[in-house]
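Trainee: please work out how this folds:
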Amino acid sequence: MCAGQNGKGILTESPSPPVDVLIDDIWLLQTHSTPPSVDHQQDSSTAIRYSVDSIGMVEQTFRPHPSLNPDAWLRELKYTNLSSETQDLTQAVFRLGRAASPQLHTWFPTHAVLFETDSDFSVGTAFKTQSDFYTFIPGDTLIEVQVDACWRLQPGQSATIGQQGIWLFKGRKNDFHNQLQAWYRSIGCSISTDNPAWLKEAILYETCAGGHVEALFSDVGGFDPLSKQLEYLADLGITLFWFNAVHEHKTPPNAGSGGWNHYGVLDHTRIDSILGGEERFRHLIEKTRQLGLHPLGEIVLWGGASKQGKQLEEWHIRDRNDQLLNPWGGGCVLDYSSPSWQKVIHDSVRLVAECGIQGLRIDVMDGHGPNWSSPRTNHASYSTLGGSLEMLENIRESSRTSSSEPILIPESLYDRPEYLYHGITLGYGMQTTFFFVNSIHPGEEPESLCSDLYRFFENEQGSLPDGSLVLRTLNNHDTVVAEGRTIQRFGTGLSRALYGVCLCVPGIPMLYQEDEVGSFEFLKQVHSARRQILPFSHGDVDYKGLRYSPKVFSVVRQYNGKTAVGLANVSGDAISSEAILTTAGEGLKYAQAVDRVSGATASIRNGTFHWTLLPYQVALIEIVKDAPTSGEHNTAAPPFIPPSSQEDISLQADSGGIRIQAGNLAAALSAGPGNWSYEEQSAGKGILSSTQGRIELVQKDGAVRVDALFFDPSGRKTFDIKIPATNRWALSGQTAWLADHTLQRHHPFPKETNYYWDRSMFTGKAPWGGLYNRVLPDDRLWQSVLEPLHSGQPGFVFTGMDSSLAITDVTSTAENIILKVADNPLQPERPDLIISFLGQDLDLSPRVRAFGLGDQWTMDRYPQPEARPLRVELVVSPAGSDVIHNLKRHCAAG
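Mentor: Next up is the predicted model:
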């Protein structure tokens, strides 16, 4: 190793060959031992050559890299074919031996490795390339960089394979972040364009005009129905939209047997007519911008299903055996380095850009592997990173028709530094999403969960060029298919706490389509709070800046002299403890902590304050150095569910059913088919009965008590309560208070499209036996199997027509209780809500019905739940302030 005087005793010769290449599936130097020759050159570089007779020569050259520091080098690798045959080079490896005690600190942030040594010096190593993907593999005594470089070399031809940066610096782990930033600057990998303030403060929403992914992108009905949701989403706090791809992809008759997937574009020159065509897409984008929101589109690059891609046969990617790659089922995939394909994508992007979008998410930015049949080059793997970088700039240029500096989001397994330093480019944040999907498990102890969160985010901190922004999300269309939604795995309370983590850490929080269902009130509050406190969107982060509770994830954010504290309680326990600002507390002799979510405040004395968090609560706290004047920082927002101003209630019952009226709002109780008769036993008391069961009604003290019992021997009885024409609803869940607007999100496509969807058409874990039994009942807003009603105060509240109605003290033997939305023909803008008590829910998967949501057992045949009578007890009353308060209070207490 050419390490200079400072490198003695720090870097060692690796036990394996220091570099190697895989030639025709054989590691050359590992299988052919050969002594190297060393050539010290006049420019202070050193070339070390390994020649293997009649096969090839491997040459590594160390060049000084003074733009980083005097003890820095770029290690280049070159291979030359010395044989008389064609050779395939399929990988190269750089090895770096290190002499350091294993207990010393090593930082491995995916794209580099920095480690302490037993001396005063530490070592950094990273990689510079514009053509090939690479992977760092650190070990105790050896660090490898595997470079996926692929070349087809004729006799005498050479391949040059990237540059490994190696540098020494005097310092320890506290210097690692600055050292990696210095490396980025030294190779020109610095963020060139400042992100606008609104982007740093954005909340992103991924949505598809066709529908969400579980429903095969086919249950929303097109651009016009989606546009009706925009004001609701804007009120929620969404400021940035990622509209899934809109190029032609759907074909009749339906999502089950026709084309449905916008990631399988059929024609890059047309916007899908089944969604509404170009005119209605323009209308959607125009409405988005009129609301002050920012629209992004999406471009799909693989191309194998499109007529344009099929015509470019010479650019279809082939493997070493000349076989077409077909990972997506379209017959082929395109080489991103193809000038012809880049032109197709240029025009495809321009089509949507001219509709007014401000940028795009780019699907599968990393490409599809090496193209061994490239007409352009014998560098087969140039179709990977090299082609991706060319395509990225091609898309940026073609997007400028609608935005002088478009926002691009390249999808990648890793947030590659090579993608991020030109223009405004956001990291896709796949590693964050994978962490939430793969590293957090139901039932994990909150202390362990917090430790995992800190470990992940601290390791990531400073790993990308300064100024980089990445997305932070629990769900996207891919993870929903693979693992189901977070709420299905963790319940509402923990899902909200984890989203709170996304709000606290640096980056852009993102929701996936319909993640907001049942959480409107919560999300609006936290989004508003984050928008008010600039350190959360603009500031530096300190993950060790607060000592509070091991069950609470905490950060301290600082910006422009202002300090904020983010707290996310990932436990089902209330936490009440002293909070100590370890660094930012210096100088805070007198201050106040103000939670912009709940309005709670606490006095800070000498950097310490006492704080209480409810189960799964998220707090976004602004540190106010001067005590606020009365009411200035704690103005209560109007209640999302207003209490009823009318206390009257009326009961009507006959053989046709039961109607309970509270003010202008009614609950219609349906016993189902059968010969039912009603007998009034006394004033305010009666029984509706048949051979199938009975429903006892008692009207007393401004409420109606309902006690229903059904004898269906199959156990499949359903008891429904319809609440027509509501505009808001809420319920007390076991881990969270759910509250939302009444919104019909799902609509049929226009008849003239000859395209339809039904609940038998689906994809993903939930309908494939994860939650459901191969159906997708997409009308469900809530169900007790996912979020049980609160055991202490189970109830619902509904508002509409200036009235509020409560259904409380709910107990039932139902296998599942669901709240679903239904069309209201008389008032389409105000859908009906229906509570269904299901004696047996046959839509649930047999495993869930037998064992619940856990994955404890997998069986060929699951035991059938025992049939039993359906019992439902509840109280219907006007929703006065005391009723709502009791429901929320019990819910908050856990």
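Trainee: for the rest of this, base every contact and every neighbour count on C-alpha atoms.
Mentor: OK.
Trainee: mind telling me what element residue 304 is part of?
Mentor: Secondary structure from DSSP states H and E places residue 304 outside every helix and strand.
Trainee: burial count for it?
Mentor: 26 (other C-alpha atoms under 10 Å).
Trainee: now swap in residue 339 and tell me
Mentor: Residues lying near residue 339 (other C-alpha under 10 Å) number 16.
Trainee: over to residue 357?
Mentor: By other C-alpha under 10 Å, 29 other residues sit near residue 357.
Trainee: does it touch residue 296 like I think?
Mentor: Yes. With contact defined as C-alpha atoms under 8 Å, residue 357 reaches residue 296; the gap is 5.2 Å.
Trainee: which elements pack onto the one helix or strand residue 456 maps to?
Mentor: If you go by DSSP H and E, residue 456 is part of helix 446-460. Packing contacts for helix 446-460, counted by 3 or more C-alpha pairs under 8 Å, 6 or more residues apart in numbering; DSSP states H and E, involve strand 552-559.
Trainee: now for residue 362, how many residues are close by?
Mentor: Residue 362, neighbours per other C-alpha under 10 Å, totals 22.
Trainee: mind checking the SS state of it?
Mentor: At residue 362 the chain is in strand, as set by DSSP: H, G, I helix; E, B strand; the rest coil.
Trainee: what sits against it?
Mentor: 298, 299, 300, 301, 408, 409, 410, 411 (C-alpha atoms under 8 Å, 6 or more residues apart in numbering).
Trainee: derive a ChimeraX selection command for the buried subset of those.
Mentor: Restricted to buried positions by 16 or more other C-alpha atoms under 10 Å, the ChimeraX selection for those reads:
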select :298,299,300,301,408,409,410,411
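Trainee: the structure of the following sequence is requested for comparison with the preceding one:
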Amino acid sequence: MTSIMTPHPDWYRDAVLYSLDVKTFADGNGDGIGDFVGLRDRLDYLDDLGVTCLWLLPFYPSPWRDNGYDVADYYGIDERLGTMGDFHRFLDDAHDRGMRVLVDMVFNHTSTEHQWFQRARDGDEKYREYYLWTDDPADAPEEDTIFPGEEESVWTYDEAADAYYYHQFYHFQPDLNVSNPDVQAEIERVLQFWTEQGVDGFRVDAATPMIGAKGAAPVSIDEPHVLFKQMKRAVSEVDDETVLLAEADDEPAELRRYFGEGDEFDLLLSFVSNAHLLWALADENADHLAEAFDRLPAYEDIVECGQWANFLRNFDELNLGPLPYEQFQRAIEVIGADHDTRIYGRGVRRRLASILGGDTDRLACATSLCFALPGTPIVVAGDEIGMGDELSLPGRDAVRTPMQWTDDPTAGFSTADPDSFVRPLVDGEYGPEAVNVAAQRADPDSLLARVRAIVETRKACPELSRGQQSVVDTDEQTVFVHRSEWDGTTLLTAHNVGPDPVSVSLDAPDDVATHLLGPGDYSLDSDTLSVELGGYDYCWLRLGQPRTRTA
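Mentor: The predicted structure is shown next:
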């Protein structure tokens, strides 16, 4: 058994995360920009939805040239979003409802407006070493930017410094030299500051680029993952219940390393599962999802130290890059059939509802399937009601529009004139007149109602985070069946990603079955379980009785 050296939290295993951007969620002061006052006013909605942990996109002072990921001050609240007092009142109210709070943290780079960079370009030698510089980019190896088509080079000349600085992302986001012990100490101080403020964990942005090649050579850390161990140790010294979630978009064979021995990340966003899942849904072929299990490290190899964080969409592009090349070529043609929806050569700037044609049954099936994967599920704000995208907006802003609360012209997001909103509302068939929270809360058959039921069921199924996991083979290409065995029970989930009714017969390990979720039906005869699924149906069953637990 693996020895876990660092105190290891457990609450995240059965958590349901809800990802939101404060600036586009709810406006509390009527200026057209979401804020912590507005978010606090909507906590009852999130509580009713049943989510147990909120993941907040960056809210720090920033020029907002990259949606807040261009951080100008790690220790503050952007004044457009409120004050530190507003943040604490929100945090206290969330905790009072039993909800944890994760916050985004960006250590791969800063904004050019950060005081560290300003002091570096003005000649302060200490801060000069916080970044990576060259006098001549021609002497550095050629390297692609993370945003092809938007940035031509990873080097940008700074006139004040009379040198070129390195940036994997946008030119206004210089990379930090994380091999510098002073930078590592700054990272630890930032993490400990926010842990002391009461946050429950951090989603670490761009974890893979942090420890990869930077500039002329790889970062000179003897063992790159030591940096992540230092980060985990720093937060655990303040509160050993603090969780680290990594945006680790690495080769599948490398992903196990990010968990360490329980002393690095607790959760990893599973980009491999995400790409395969969306391709399975769009192509109506469950075999694509089964292939993800063959490519990822076996669940039993990671479960002691952490688990996957599963998602359908996020506030960036849908990255199909993790698919094998031939499948990627097919998927980008199907999901990104309109070339205006493609971005960076690897992704699609569309919301889930737009990809699946706004079909409530397909969206509910997709959500159920994501929640039925081993790991911690994530809901992106707006997906629970089937919000669409606004392709008239540039780049990834198409999927970052304000939350649609009501059918009025402001979508209930703000009392301001919509022309002053931080970002325009969706127009057309997915606009607030057709898709909003108020209408769906009043409809027991709405997508929102079905997502609420899925959330509650997942929280009652510890098999999906603790058990032995396996994909069950069937003869039906549109059906995905997954089995989780733990503590004397077997959780069996079946999903039909196609439009036609199907029936599958499975071996049953027990003669007791309990229907937990979904419109699908079943029958149990001797040692055979038959599951009947209509088009886009799903069915969650628990087989057997749980063992009696002792205190």
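Trainee: got a TM-score for the pair?
Mentor: Between these two chains, after superposing, the TM-score reads 0.67 (TM-score structural alignment, normalised by the length of structure 2); 408 aligned residues with a C-alpha RMSD of 3.0 Å.
Trainee: re the thing from before, name the residues of the helix holding residue 456 of structure 1 that come out as buried.
Mentor: Neighbour-count burial for helix 446-460 of structure 1 [16+ other C-alpha under 10 Å]: 446, 447, 449, 450, 453, 454, 456, 458, 460.
Trainee: so which bit of structure 2 is whichever helix or strand comes after it matched to?
Mentor: Note on helix 446-460 of structure 1: by DSSP H and E, the next helix or strand toward the C-terminus is strand 471-473. Mapped onto structure 2 using TM-score structural alignment, strand 471-473 of structure 1 spans residues 309-311.
Trainee: what does stretch 337-349 of structure 1 give?
Mentor: Using TM-score structural alignment, stretch 337-349 of structure 1 pairs with 179-191 in structure 2.
Trainee: remind me what the longest helix seen in structure 2 packs against, helices and strands.
Mentor: With DSSP state H setting the assignment, residue counts place helix 181-197 as the longest helix in structure 2. Secondary-structure packing of helix 181-197 of structure 2 (3+ C-alpha pairs under 8 Å, 6+ apart): helix 226-238.
Trainee: quick one, the helix it packs on and helix 181-197 angle?
Mentor: On the basis of axes from the mean of the first three to the mean of the last three C-alpha atoms, to 10 degrees, helix 226-238 of structure 2 is oriented at 30 degrees to helix 181-197.
Trainee: so how far does helix 226-238 of structure 2 sit from its counterpart in structure 1?
Mentor: Superposed on structure 1, helix 226-238 of structure 2 shows a mean distance to its aligned partners of 3.7 Å (mean C-alpha distance after the TM-score superposition for structure 1).
Trainee: C-terminal to that helix, what's the next element?
Mentor: Using DSSP H and E, the next helix or strand after helix 226-238 of structure 2 towards the C-terminus is strand 243-246.
Trainee: need the nearest residue in space to the residue nearest the centre of structure 1, chain neighbours excluded.
Mentor: Nearest residue to the geometric centre of structure 1 (C-alpha atoms, centre = their mean): residue 473, 2.8 Å. Excluding the flanking residues, the one nearest residue 473 of structure 1 by C-alpha to C-alpha, 6 or more residues apart in numbering is residue 510, at 4.9 Å.
Trainee: quick check: the gap between that neighbour and residue 207 of structure 1.
Mentor: Taking C-alpha to C-alpha, to the nearest Å as the measure, residue 510 of structure 1 falls 11 Å from residue 207 of structure 1.
Trainee: those two: which has the busier surroundings?
Mentor: Higher neighbour count among residue 510 of structure 1 and residue 207: residue 510, with 25 against 22, using other C-alpha under 10 Å.
Trainee: quick one: contacts for residue 722 of structure 1?
Mentor: 667, 668, 669, 670, 832, 833, 834, 835.
Trainee: equivalent analysis for residue 509 of structure 2, please.
Mentor: So residue 509 of structure 2 contacts 527, 543, 544 (C-alpha under 8 Å, 6+ apart).
Trainee: do residue 498 of structure 2 as well
Mentor: Listed by C-alpha under 8 Å, 6+ apart, the contact set of residue 498 of structure 2 reads 284, 285, 478, 479, 535, 536.
Trainee: quick check, nearest of those to residue 463 of structure 2?
Mentor: residue 479 (20.6 Å; C-alpha to C-alpha).
Trainee: quick one on the thing from earlier: and which of the contacts of residue 362 of structure 1 is nearest to residue 46 of structure 1?
Mentor: Of the contacts of residue 362 of structure 1, the one sitting nearest to residue 46 of structure 1 (C-alpha to C-alpha) turns out to be residue 410, at 37.8 Å.
Trainee: so what does that closest one match up with in structure 2?
Mentor: Checking TM-score structural alignment: residue 410 of structure 1 goes with residue 246.
Trainee: distance of the residue lying farthest from the centre of structure 1 relative to residue 290 of structure 1?
Mentor: Distance from the centre of structure 1 peaks at residue 682, with 57.4 Å (C-alpha atoms, centre = their mean). According to C-alpha to C-alpha, residue 682 of structure 1 and residue 290 of structure 1 sit 59 Å apart.
Trainee: buried stuff in the helix or strand that contains residue 457 of structure 2?
Mentor: Assigned by DSSP H and E, residue 457 of structure 2 belongs to helix 447-459. By neighbour count on 16+ other C-alpha under 10 Å, the buried set for helix 447-459 of structure 2 is 447, 448, 449, 450, 451, 452, 453, 454, 455, 457, 458, 459.
Trainee: surely the fourth one and residue 364 touch.
Mentor: Yes. Contact status for residue 450 of structure 2 versus residue 364: in contact at 6.5 Å, counting by C-alpha under 8 Å.
Trainee: who touches both of the two?
Mentor: By C-alpha under 8 Å, 6+ apart, no residue touches both residue 450 of structure 2 and residue 364.
Trainee: contacts for the longest helix of structure 2?
Mentor: 74-75, 88, 107, 130, 176-178, 201, 227, 230-231, 234-235, 238-239, 242.
Trainee: tell me roughly how far that helix lies from structure 1 on average.
Mentor: Averaged out, helix 181-197 of structure 2 is 2.4 Å away (mean C-alpha distance after the TM-score superposition for structure 1).
Trainee: which residue in structure 1 lines up with residue 44 of structure 2?
Mentor: So, by TM-score structural alignment, residue 44 of structure 2 is matched to residue 231.
Trainee: that should have said residue 537 of structure 2, apologies.
Mentor: Checking TM-score structural alignment: residue 537 of structure 2 goes with residue 617.
Trainee: please apply the same query to residue 19 of structure 2.
Mentor: Under TM-score structural alignment, residue 19 of structure 2 pairs with residue 206 in structure 1.
Trainee: go on, residue 462 of structure 2?
Mentor: In structure 1, residue 462 of structure 2 lands on residue 534 (TM-score structural alignment).
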